[in-house]
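Colleague: My questions are about this predicted structure, shown below with the sequence.
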Amino acid sequence: MSAPVLAKPQLRGLLAKRLRFHIITAFFLSLGCATMYKYGVAEPRKQAYRNFYRKYDAVKDFEEMYQAGVFDYGKQ
């Protein structure tokens, strides 16, 4: 009774094959993360800025700060 013959492991081209798989996977994962960031963080932030500046009155804000004494000219 003889021992069964084992198949030879693939060594030639193994790095290129595995690298190709990992590069493609990394590309799609990074694309997914970028998309989630855009719609989960960047777009809501832009909308919040849009809403803030839609009703923001710089002159009124300046007058309120002036009345509160925020600006201290020449009193050093």
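Modeller: Now that the structure is in, tell me what you want to look at.
Colleague: Every contact and neighbour count from this point should use C-alpha atoms.
Modeller: OK.
Colleague: Helices of this protein, residue ranges please.
Modeller: Assigned by DSSP state H, the chain shows helices spanning 14-37, 43-54, 58-68.
Colleague: try this one side by side with the last:
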Amino acid sequence: MSSSVVAKPQMWGLLGRRLQINIVGAFVVSLGVAALCKFGVAEPRKKAYADFYRNYDSMKDFEEMRKAGIFQSVK
């Protein structure tokens, strides 16, 4: 039976290499999440607000609320 010598694992700098890989991975994931939040949540919300206020008439809304009796100090 022949015995083969198993090479020793390199332990010098192992933590530094793993940290570099993990930091790069975390950076990529955080950029992806930031882009998803911006283009999936913030931009549609800004567009919805812009669409709502494009044709919004505050006086008409006020008159409807006044007629419904929401305001007690305005007749």
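Modeller: Arrived safely. Just so it is clear, the structure is predicted and the values come from calculations on it, not from any experiment.
Colleague: quick one on the thing from earlier: can you convert the helices of structure 1 into a markdown table and add a column each for distance to residue 3 of structure 1?
Modeller: Formatted as a markdown table, those follow (distance: least, CA to CA, whole Å):
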| stretch | distance to residue 3 of structure 1 |
| --- | --- |
| helix 14-37 | 27 |
| helix 43-54 | 65 |
| helix 58-68 | 87 |
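Colleague: Save these as TSV, and put in distance to residue 5 of structure 1 and mean neighbour count too.
Modeller: Listed next are the helices of structure 1 as TSV, based on distance: least, CA to CA, whole Å; neighbours: other CA atoms under 10 Å:
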stretch	distance to residue 5 of structure 1	mean neighbour count
helix 14-37	22	11
helix 43-54	60	11
helix 58-68	83	11
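Colleague: Out of those helices, which is closest to residue 8 of structure 1?
Modeller: helix 14-37 (13.0 Å; CA to CA).
Colleague: so that closest one versus helix 43-54, what angle?
Modeller: Interaxial angle, helix 14-37 of structure 1 versus helix 43-54 (axes from the mean of the first three to the mean of the last three CA atoms, to 10 degrees): 30 degrees.
Colleague: Helix 14-37 of structure 1 vs structure 2, average offset?
Modeller: Aligned to structure 2 and superposed, helix 14-37 of structure 1 gives a mean residue distance of 0.7 Å (mean CA distance after the TM-score superposition for structure 1).
Colleague: For that helix, what is the distance to the chain centroid?
Modeller: 16 Å (CA atoms, centre = their mean, to the nearest Å).
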